[in-house]
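Colleague: Give me a 3D structure for the following:
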Amino acid sequence: MKDKQKLLVIGSGGREHAIAKKLLASPHVAQVFCAPGNPGMVEDGIVTLGISELDFEALKGFCYEEEIDWTFVGPENALVAGIVDSFEADGFKIFGPDKRAAKLEGSKDFAMRFMNKHAIPTARFETYQSSETALAGLAHFTEPVVIKADGLAAGKGVVIATTKADAEKEIALMFKKGQKQIVLSEFLAGPEYSLFVVVGKNGHRILPLAQDHKRALDDDKGANTGGMGAYSPLPQLAQADYEKMVTEVVEPTIAGLRAEDFNYCGILYIGLILTKTGPKVIEYNVRLGDPETQVVLPRVENDLALLVEKALSGETLPEIKVSQDACIGVVIAAEGYPGQYETGQVLPTFTETEQLSFDYANVAEKEHELIGNGGRIVTVLAKAETLAKAQAEVYAFLATKELTGCYYRHDIGTKATQKKY
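Modeller: So this is what the prediction gives:
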């Protein structure tokens, strides 16, 4: 790997802020650009660009002019739209799966058929192309029923209907909103875990696990969101169960990618649920998760730029070195998110310390102050020797801040610590 590389990160959220910071920490990296990025990244030395993540031609033009060494893709929309195919066609190095492989996230039906084909444990499911056939298909499922929009939905395309009447309403609504295809599946009960795999051209490595909190409100109530917080490690997960996840899910998934000759050099997210009969896959994502990235990357002691470089060049990937410290992240979201939400909230000044850091997402700048500009605004992160200490640290900090027009959950990490703030 040559020294003083210039890298580009695609995306604008807290995940991309965390990725860019981690890349910039490498002694081999001179500069990290983020397109489009957000104003909260600038203080960390990240250069933001006024280029949309879907404007592939402008992005490639920038890579050519600035002699960017390689690009790291953060969000799923660019991957599903074919950014990797576009970049590779013009000879640019880029970290992420191509359009065909990205269907593992872009289509729930495609992903679940892949799982069935390669004997990867998942829920029983059926796919429907009309409201009428889906309503008839409800008879094949017991309550509660999981209803999934087949395409991308930013983590918010899944509804768990507790009654058949609710399921009927949701099915009708999804098709009215323009869905061409939906998936009905059996409900799986158990704790959920987020597992990330670095997939290289030659081999793969598993990153530290995290647990996300999808529901908007405390005690897993409220609507599904893109994620309201996460933590890592997971002391409640038995080693034997982790080993089953690796042998029964990760290894056959990677074998399936190779068997189908996917052009997959990037991150694979596996959303797992630990049922009474063992681990099962809820979904695949073809990139790092948000907000899990924000708590996973600080625990990875490897040089991320070097790891990605080896993945892209087909070299053997190094073993992942994991810090024993715990990390917890709480998302501050706009009041009303994931529904109609406010914008323009003036954020208090957040000062980074050895224990606390901040990954910004939907923010804008107004008169030298950061203001809210979307649903999820910023992830507040604490790192400590134990989860309990990290949890106490992050919530003690949040208690000192006046957050008008915002809200956050008070129980991120409680499943491991049993403490709520």
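Colleague: Every contact and neighbour count from this point should use C-alpha atoms.
Modeller: Fine.
Colleague: Contact partners for the most centrally placed residue in the chain?
Modeller: The structure's the chain has its C-alpha centroid closest to Gly289; by CA atoms, centre = their mean the separation is 1.1 Å. By CA atoms under 8 Å, 6 or more residues apart in numbering, the contact list for Gly289 reads 15, 269.
Colleague: Need the three-state assignment for it.
Modeller: Three-state assignment for Gly289 (DSSP: H, G, I helix; E, B strand; the rest coil): coil.
Colleague: ok, now how distant is it from Ala153?
Modeller: Gly289 sits 14 Å away from Ala153 when distances are taken as CA to CA, to the nearest Å.
Colleague: now the other sequence, so there's something to compare against:
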Amino acid sequence: MRVMVIGSGGREHALAWKIAQSPRLTKLYIAPGNAGTEAVGENVSLDITDHSAVIESCRRLSIDFVVVGPDAQVVAGLGDDLRAAGFTCFCPSKAAGQLEGSKSFTKALCDEMGIPTAAYGHFDNEADALAYLRQQGAPIVVKADGLAAGKGVTVAMTLEDAEAAIRDCFAGTFGASGAEVVIEEFMEGEEVSLFVLCDGRNTLLLASAQDHKRAFDGDTGPNTGGMGAYSPAPVLTEALTRQAMETIVNPTVEGLIRRGTPYQGVFYAGLMLTAQGPKLVEYNARFGDPECQVMMMRLRSDVLDLLHATATGNLAGKFAVWREEAALTVILATKGYPGDYAKGSEIKGAEGLDTGDVQVFHAGTKREGERLLAAGGRVLNVTALGATVAEAQKRAYECVDQIAWPQGFCRRDIGWRAVERGE
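Modeller: Now for the predicted structure:
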């Protein structure tokens, strides 16, 4: 099978790395890829926002199967355009992808199907949003309705912070994504991610993970696209997983079928484990980044086979086999991220660190001759396996400490919840 992975981040490197191990693969392309993906496949210089260019490249390269990684391409309908051109594609439809592209769409679906989630209000103007906020009080959560690269969410502990977040959205901080705002009740509990494949009707439970959104140690600083993650998340027990499937994921599958927009792809359900049970925080319509990295490290099964079965409606009877070990990833990011940051700094010591228990996935990297350069905000994902989360954490940071990159930074406490609990 000739496969093209769309994207250039750590998620796409992890997917490409795992796909490259499949006996069903004959040739792997990554578009546009990064300095790490060129070790497992062939990078294709391509503007992935240009759907016509993507389709033409797939024709030229005789691609059999396309795996779309990034959220923006899911929401923009790249999967629909590829399928219309005759290609088999792992990517939800644009209509189903609204689960991630529009928080108000998902909230309305929750109302329709009785899915437990936070109480909310949806607003298209600042005045009404501020009035609702003052009625509800703080703490409260303010979300840009559309995609904001993981940065459009403010958990506001004071009215002043919430008001500032609302004004930021309507002032254009998040572009068109903030033209509408969802304001949610603050839910008490621990947040966890659950990943499930769906071929339109059949589902396959994958794994759980927990990520760290805040930029700095102690869960402080601004929200980012994710500074690290670990899998599995022991706090999501088998009983809670069954409850989440029965009350959240399965009704979502049924609701989308009823609407005539069946979901084919991966559900990334962000859950809050409250005293009343799991509640939906939000859906993402693709693999998480950095959650994908830890899941691919743990997955024993042929991921290409599972993704292709999902895309072709043949998931029934499939199963996934996992390593018993925990996996943990630490994100090395350019200083300044998630705000302004400089590109082009040299990274030394990142090569040759990969072993059976450690894998360095690249994200924002490029090569200039023999030099490895930073070309983005999140740059490297140092990922390790261990018998426990604590052991995986130790291995990951030992590897991090061998990388010389003064212009970069990372959190030093990834996995702290699980480590404190001895998991």
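Colleague: What's Cys89 of the second structure aligned with over in the first structure?
Modeller: In the first structure, the residue paired with Cys89 of the second structure is Ile94, using TM-score structural alignment.
Colleague: Count residues in the vicinity of that match, would you?
Modeller: One way to gauge burial is a neighbour count; for Ile94 of the first structure, by other CA atoms under 10 Å, it gives 26.
Colleague: measure it to Glu260 of the first structure for me?
Modeller: According to CA to CA, Ile94 of the first structure and Glu260 of the first structure sit 21 Å apart.
Colleague: SS state for the equivalent of Ala165 of the second structure over in the first structure?
Modeller: Aligning on TM-score structural alignment places Ala165 of the second structure opposite Glu170 in the first structure. Following three-state DSSP, we place Glu170 of the first structure in the helix state.
Colleague: Is there a neighbour count for Glu170 of the first structure? I'd like the number.
Modeller: Here the neighbour count serves as a burial measure; for Glu170 of the first structure (other CA under 10 Å) it reads 18.
Colleague: same check, this time on Pro290 of the second structure
Modeller: The number of residues packed around Pro290 of the second structure, counting by other CA under 10 Å, is 29.
Colleague: And Ala384 of the first structure, by the same measure?
Modeller: There are 19 residues near Ala384 of the first structure, going by other CA under 10 Å.
Colleague: what sits against the closest residue in space to it that isn't next to it in sequence?
Modeller: Once its chain neighbours are removed from consideration, Ala384 of the first structure has its nearest residue in Ala390; the separation is 4.9 Å (CA to CA, 6 or more residues apart in numbering). In this structure, Ala390 of the first structure makes contact with 326-328, 382-384, judged by CA under 8 Å, 6+ apart.
Colleague: ok, now Pro251 of the second structure?
Modeller: Contact partners of Pro251 of the second structure, counting by CA under 8 Å, 6+ apart, are 113-115.
Colleague: What separation do you get for it and Leu328 of the second structure?
Modeller: When distances are taken as CA to CA, Pro251 of the second structure and Leu328 of the second structure turn out to be 31 Å apart.
Colleague: same deal with Gly386 of the second structure?
Modeller: In this view, Gly386 of the second structure and Leu328 of the second structure are 8 Å apart by CA to CA.
Colleague: Turn the contacts of Ala390 of the first structure into a markdown table, columns for secondary structure.
Modeller: As requested, those are arranged in a markdown table below (three-state DSSP):
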| residue | secondary structure |
| --- | --- |
| Ala326 | strand |
| Cys327 | strand |
| Ile328 | strand |
| Ala382 | strand |
| Lys383 | strand |
| Ala384 | strand |
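Colleague: Tell me which of those residues you also see in the second structure.
Modeller: Retained contacts for the contacts of Ala390 of the first structure in the second structure, judged by both residues aligned by TM-score structural alignment, their matches' CA atoms under 8 Å, are 326-328, 382-384.
Colleague: Just give me the closest of these to Leu347 of the first structure.
Modeller: For Leu347 of the first structure, the nearest member of these is Ala382. The distance, counting by CA to CA, is 18.5 Å.
Colleague: Measure how buried the equivalent of the closest one over in the second structure is and give me the count.
Modeller: Under the alignment defined by TM-score structural alignment, Ala382 of the first structure is paired with Ala384 of the second structure. Ala384 of the second structure: 33 surrounding residues under other CA under 10 Å.
Colleague: so what's Ala384 of the second structure closest to, chain neighbours aside?
Modeller: For Ala384 of the second structure, ignoring the flanking residues on the chain, the nearest one in space by CA to CA, 6+ apart is Val358 at 4.3 Å.
Colleague: Next: Gly150 of the second structure.
Modeller: Computed as CA to CA, 6+ apart, the closest residue to Gly150 of the second structure that is not its neighbour in sequence is Gly225, at 4.7 Å.
Colleague: Please apply the same query to Val183 of the first structure.
Modeller: Using CA to CA, 6+ apart and skipping residues adjacent in sequence, the residue nearest Val183 of the first structure is Thr127, 4.4 Å away.
Colleague: you'd agree the one you found is up against Gln181?
Modeller: Yes: the pair Thr127 of the first structure and Gln181 passes the contact test of CA atoms under 8 Å, sitting 7.0 Å apart.
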